[in-house]
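Chemist: Provided below are the primary sequence and the corresponding predicted coordinates.
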Amino acid sequence: MLILASKSKARKKLLEALGVKFRVMPARVKEHADAVRHPARTVAANALLKARDAARRVKKGIVVGCDTLVWQDGRAFGKPASLKEARAMLKRLSHRPHVLYTGIAVIDAASGREMTEVEETRIEMEPLSDREIAQYFRKVSPLDKAGGFDVQGLGGSFIRRIRGCYFNVVGLPIARLRVMLKKFGVSLLLVLCGFAVNGCSTEYNLATHKEDTMMYSTEREVAIGDSLAAQVEKNYTVVQDPQMNERLDRVGAKVAQASDRHDLTYRFRIIEDPKDKDLVNAVSLPGGYIYIFKNLMTVADTDDELAAVVAHEVAHIVARHSIKRLQAIWGYNILTILAGATKNAEAAQGVQMAYAFLLSGYSQEDELTADGMGAIYAKRAGYNPQGMIEFLDKLRKRQKKEPPQALSYFKTHPGYGRRIRATKEALGENIDFDDFIDTL
């Protein structure tokens, strides 16, 4: 029997999701408070204190104790005591990288054998404004969360990059725990555990020229895309205009063929928001789905311009930006998306969260990468890559006349000058002084 010496809801939920049989026995100890000098030693010592407390109350069983703290610039952050403290804490953490330490202690209650280890994960967030923090706190209570936010929920949308174990940020570094328990003769290699922990593969991405650690095969990525696409088509009207669809399919097919990824089928569709028919935007989803808003088709009135927009979205799919963001933020929770077609309430909620998360836009870094890659793909496909510059110039002029909509191409992408530079750099062109001036 596995015994969890913690009352953490996140840790309990993680083990339940992995199908692990265990019981909860919260520790009743006073924790060490030496984190300012030794954060790693402190979490290890506290985890051992908790495990020992629970082990003394049972005759047999494998006891797991944990302790977590957030560390930034020589300061430790725990759970905020008030909303004022939570606001100050979250704002500070969002503006500079921080490290999350988790100590794990495993004890065999029968023999008294002990083992402790520490997992360390670096987190980088998008800088948050006071308004964004206030909006978040209206939906999520920060008082029971270390650092004031939940990485597996809405707080996950704040995170730009996680370096290390995602599960550590959720509350329990499963991979490290699995190795520790194995030394005690306990196996966590159950169906879901094997998928989430050992199912990752490392592959070289031809587009980004980097090693990517992927938790999902192309087949699973397409399944996730199917669920998200159903959500998009539920919320928007799919445009059936034969002429417009023929144009998009023709341009899309050429761009897709010129891209660096051919292990999936690209699907191009035109959609329209019944409540805002002037919306100009494009959206890409895992598995090859690309949606172009009807009004964008009108604004991009040359095939060169349309090809540039399509190539940008294809580049997101080639680089797997959406699937990497989802696996970095939600980890095992994304499994619920695969059952999105069922009537399971948790699955439906998972689809809704992922859908809203992806439509809120990629990181600035991902957008600029897609600009550079997209320019190359458009050129390979036989189109003039300057089409993107021409298209952006049109949108810049439109923006001067009216404010952008919530999901407009301006709202979810970097400034004009930065995008021009990214495009020119990818094409090996000279960068002018004007290109360093962001006019958006």
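Modeler: Sure, I can see it. Numbering: from 1, shown residues only.
Chemist: going by C-alpha atoms from here, please, whenever you check contacts or count neighbours.
Modeler: Will do.
Chemist: ok, and what's touching stretch 129-138?
Modeler: For stretch 129-138, contacts defined as C-alpha atoms under 8 Å, 6 or more residues apart in numbering pick out 87, 90-91, 154-155.
Chemist: residues of that stretch that come out buried?
Modeler: Residues of stretch 129-138 classed as buried: 133, 137 (neighbour count, 16 or more other C-alpha atoms under 10 Å).
Chemist: any chance of the contacts of stretch 129-138 in CSV, with neighbour count too?
Modeler: Output for the contacts of stretch 129-138, formatted as CSV (neighbours: other C-alpha atoms under 10 Å):
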residue, neighbour count
Arg87, 19
Leu90, 23
Lys91, 21
Leu154, 18
Gly155, 18
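Chemist: please enumerate the helices of the stretch 151-300 of the chain.
Modeler: Using DSSP state H, counting those that start in this stretch, the helices assigned to the stretch 151-300 of the chain run over residues 166-170, 174-182, 191-198, 218-235, 242-258, 294-299.
Chemist: out of those helices, which is closest to Asn205?
Modeler: Taking C-alpha to C-alpha as the criterion, helix 218-235 is the member of the helices of the stretch 151-300 of the chain that comes nearest to Asn205, at 13.3 Å.
Chemist: tell me the buried residues in that closest one?
Modeler: Neighbour-count burial for helix 218-235 flags 221-229, 231-232 (criterion: 16+ other C-alpha under 10 Å).
Chemist: so Tyr355 makes contact with Leu228?
Modeler: Yes - the pair Tyr355 / Leu228 is scored as a contact, 6.0 Å apart, by C-alpha atoms under 8 Å.
Chemist: most centrally placed residue in the protein?
Modeler: Geometric centre of the chain, nearest residue: Arg325, 2.8 Å, by C-alpha atoms, centre = their mean.
Chemist: helix or strand: which one has that one?
Modeler: helix 321-329 (DSSP states H and E).
Chemist: what is that helix packed up against?
Modeler: With contacts taken as 3 or more C-alpha pairs under 8 Å, 6 or more residues apart in numbering; DSSP states H and E, helix 321-329 sits against strand 159-163.
Chemist: can you tell me what sits against stretch 150-164?
Modeler: By C-alpha under 8 Å, 6+ apart, the residues outside stretch 150-164 that reach it are 94, 120-126, 128, 136, 140, 142, 149, 169-170, 328-330, 333, 353, 357, 363.
Chemist: ok, so of the contacts of stretch 129-138, who is nearest Ala33?
Modeler: Leu90 (21.4 Å).
Chemist: gap between the helix or strand containing the closest one and the chain center?
Modeler: Here Leu90, judged by DSSP H and E, is contained in helix 83-95. Put simply, helix 83-95 sits 21 Å off its chain's centre (C-alpha atoms, centre = their mean, to the nearest Å).
Chemist: second structure follows, compare the two:
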Amino acid sequence: MKIVLASTSIYRKALLDKLQLDFTCHKPNVVESRKPNESAKQMSLRLAQAKAEEVAEHYNSGLIIGSDQTASLDNEILGKPGNAKNAKAQLQQCSGKDVTFYTGLSVIEAASKKQISIVEEFKVSFRDLTDKQIDSYIAKEAPFDCAGSFKCEGLGISLFTQLQGRDPNCLVGLPLIALCDVLAEFKIDVLTLNSQV
């Protein structure tokens, strides 16, 4: 079955590559803005569904995978910093605190319109960070396109004292364990697909 990732994110593509599936990428035409009084969890689910649904309109068959991530600190949503100044302010805000990430996942079968959606939660506990540590980290990894201002797959792991959750891939933007579960609901076994055994 054709698989389409409703994203052009290099991070999500690299994650999906781990499952050794044949897939293509299609950029969704979705405005990623927050609705009034919308929680981080609600926003991640709505946007994941919207991305999958928008891309599914372009296909007659196949599975469309949509995903979206939000981060919450003290009930405030953390966006992508965009630049060094904002990244520093965000990391100063996170220092010594717990940040909860919500990763929405939505998979649609284009032909039947069957849709399965979930939200995975993952919590990170930040170290007490000095300004020198923050400046050094930002200079080395420039995490300007990442919610929370870090790349956990790289040096960003050094910012934390603890990780809590089912799947650390959530922090990068695509919950692979949950995706395997959802694909199984669509009769796709990742372990035997394309197997030569």
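Modeler: The structure has been received and is ready for your questions. Being a predicted model, the structure only gives us computed values, none of them experimental.
Chemist: any idea which of the helices of the stretch 151-300 of structure 1 is most buried?
Modeler: Of all the helices of the stretch 151-300 of structure 1, helix 166-170 has the most neighbours on average by mean count of other C-alpha atoms under 10 Å, namely a mean of 23.
Chemist: looking at structure 2, where would I find the counterpart of that one?
Modeler: Taken onto structure 2 by TM-score structural alignment, helix 166-170 of structure 1 occupies residues 168-172 there.
Chemist: check the offset of the matching stretch from the chain's centre.
Modeler: Distance of stretch 168-172 of structure 2 from its chain centroid, counting by C-alpha atoms, centre = their mean, is 6 Å.
Chemist: over to stretch 389-406 of structure 1?
Modeler: Centroid separation between stretch 389-406 of structure 1 and its chain, computed with C-alpha atoms, centre = their mean, is 28 Å.
Chemist: check which helices and strands the lengthiest helix in structure 2 sits against.
Modeler: Scanning structure 2 for the helix with the most residues, using DSSP state H, yields helix 40-56. Secondary-structure packing of helix 40-56 of structure 2 (3+ C-alpha pairs under 8 Å, 6+ apart): strand 63-73, strand 98-109, strand 115-126.
Chemist: need those strands in CSV with distance to Asn29 of structure 2 and mean neighbour count, can you?
Modeler: As requested, the helices and strands packed on helix 40-56 of structure 2 are exported to CSV (distance: least, C-alpha to C-alpha, whole Å; neighbours: other C-alpha atoms under 10 Å):
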stretch, distance to Asn29 of structure 2, mean neighbour count
strand 63-73, 12, 26
strand 98-109, 16, 26
strand 115-126, 19, 20
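Chemist: which residues in structure 2 does the following helix or strand past the helix holding Arg325 of structure 1 align to?
Modeler: Sequence order places helix 345-359 as the next helix or strand after helix 321-329 of structure 1, per DSSP H and E. The alignment of helix 345-359 of structure 1 onto structure 2 (TM-score structural alignment) finds no residues at all.
Chemist: please identify which of the helices and strands packed on helix 40-56 of structure 2 is closest to Val190 of structure 2.
Modeler: Closest to Val190 of structure 2 of the helices and strands packed on helix 40-56 of structure 2, according to C-alpha to C-alpha: strand 63-73, at 13.6 Å.
Chemist: now do the buried residues in the helix or strand following that closest one.
Modeler: Once the chain leaves strand 63-73 of structure 2, the next helix or strand it forms, by DSSP H and E, is strand 76-78. Using 16+ other C-alpha under 10 Å as the burial criterion, the residues of strand 76-78 of structure 2 that qualify are 77-78.
Chemist: could you check how far strand 76-78 of structure 2 is from the centre of its chain?
Modeler: 15 Å.
Chemist: average distance between it and structure 1?
Modeler: Following superposition, strand 76-78 of structure 2 is found to deviate from structure 1 by 0.4 Å on average (mean C-alpha distance after the TM-score superposition for structure 1).
Chemist: list just the nearest of the contacts of stretch 129-138 of structure 1 to Val63 of structure 1.
Modeler: Closest to Val63 of structure 1, out of all of the contacts of stretch 129-138 of structure 1 and judged by C-alpha to C-alpha, is Gly155, at 30.3 Å.
Chemist: Glu32 of structure 2 touches Arg46, doesn't it?
Modeler: No - using C-alpha under 8 Å, Glu32 of structure 2 makes no contact with Arg46, being 9.8 Å away.
Chemist: so if I had to pick from the two, which one is more boxed in?
Modeler: Arg46 (20 against 14; other C-alpha atoms under 10 Å).
Chemist: list the contacts of the counterpart of that one in structure 1.
Modeler: Aligned by TM-score structural alignment, Arg46 of structure 2 pairs with Ala45 of structure 1. Neighbouring residues of Ala45 of structure 1 by C-alpha under 8 Å, 6+ apart: 32, 103.
Chemist: try it again with 6 Å
Modeler: Ala45 of structure 1 is in contact with no residue at all, counting by C-alpha atoms under 6 Å, 6 or more residues apart in numbering.
Chemist: how about Cys170 of structure 2?
Modeler: Residues near Cys170 of structure 2 by C-alpha under 6 Å, 6+ apart: Thr103.
Chemist: how near is it to Leu5 of structure 2?
Modeler: Separation of Cys170 of structure 2 from Leu5 of structure 2 (C-alpha to C-alpha, to the nearest Å) stands at 16 Å.
Chemist: without its sequence neighbours, what residue ends up closest to Gly96 of structure 2?
Modeler: The shortest distance from Gly96 of structure 2 to any non-neighbouring residue, by C-alpha to C-alpha, 6 or more residues apart in numbering, is to Asp128 (4.3 Å).
Chemist: and if you look at Ile123 of structure 1?
Modeler: Using C-alpha to C-alpha, 6+ apart, the nearest residue to Ile123 of structure 1 is Ile162, at 4.8 Å.
Chemist: burial measure for that neighbour, as a count.
Modeler: So Ile162 of structure 1, with other C-alpha under 10 Å, has 18 neighbours.
Chemist: roughly how far apart are it and Val151 of structure 1?
Modeler: Where Val151 of structure 1 is concerned, Ile162 of structure 1 sits at a distance of 10 Å (C-alpha to C-alpha).
Chemist: likewise for Gly374 of structure 1?
Modeler: Gly374 of structure 1 is 31 Å from Val151 of structure 1, where distance means C-alpha to C-alpha.
Chemist: which one of those two has more residues nearby?
Modeler: Applying other C-alpha under 10 Å to Gly374 of structure 1 and Val151 shows that Gly374 carries more neighbours, namely 28 against 20.
Chemist: quick one: residues contacting the more buried one.
Modeler: By C-alpha under 6 Å, 6+ apart, Gly374 of structure 1 lies in contact with 311-312, 315.
Chemist: between those, which sits nearest Ser201 of structure 1?
Modeler: Ala315 (21.0 Å).
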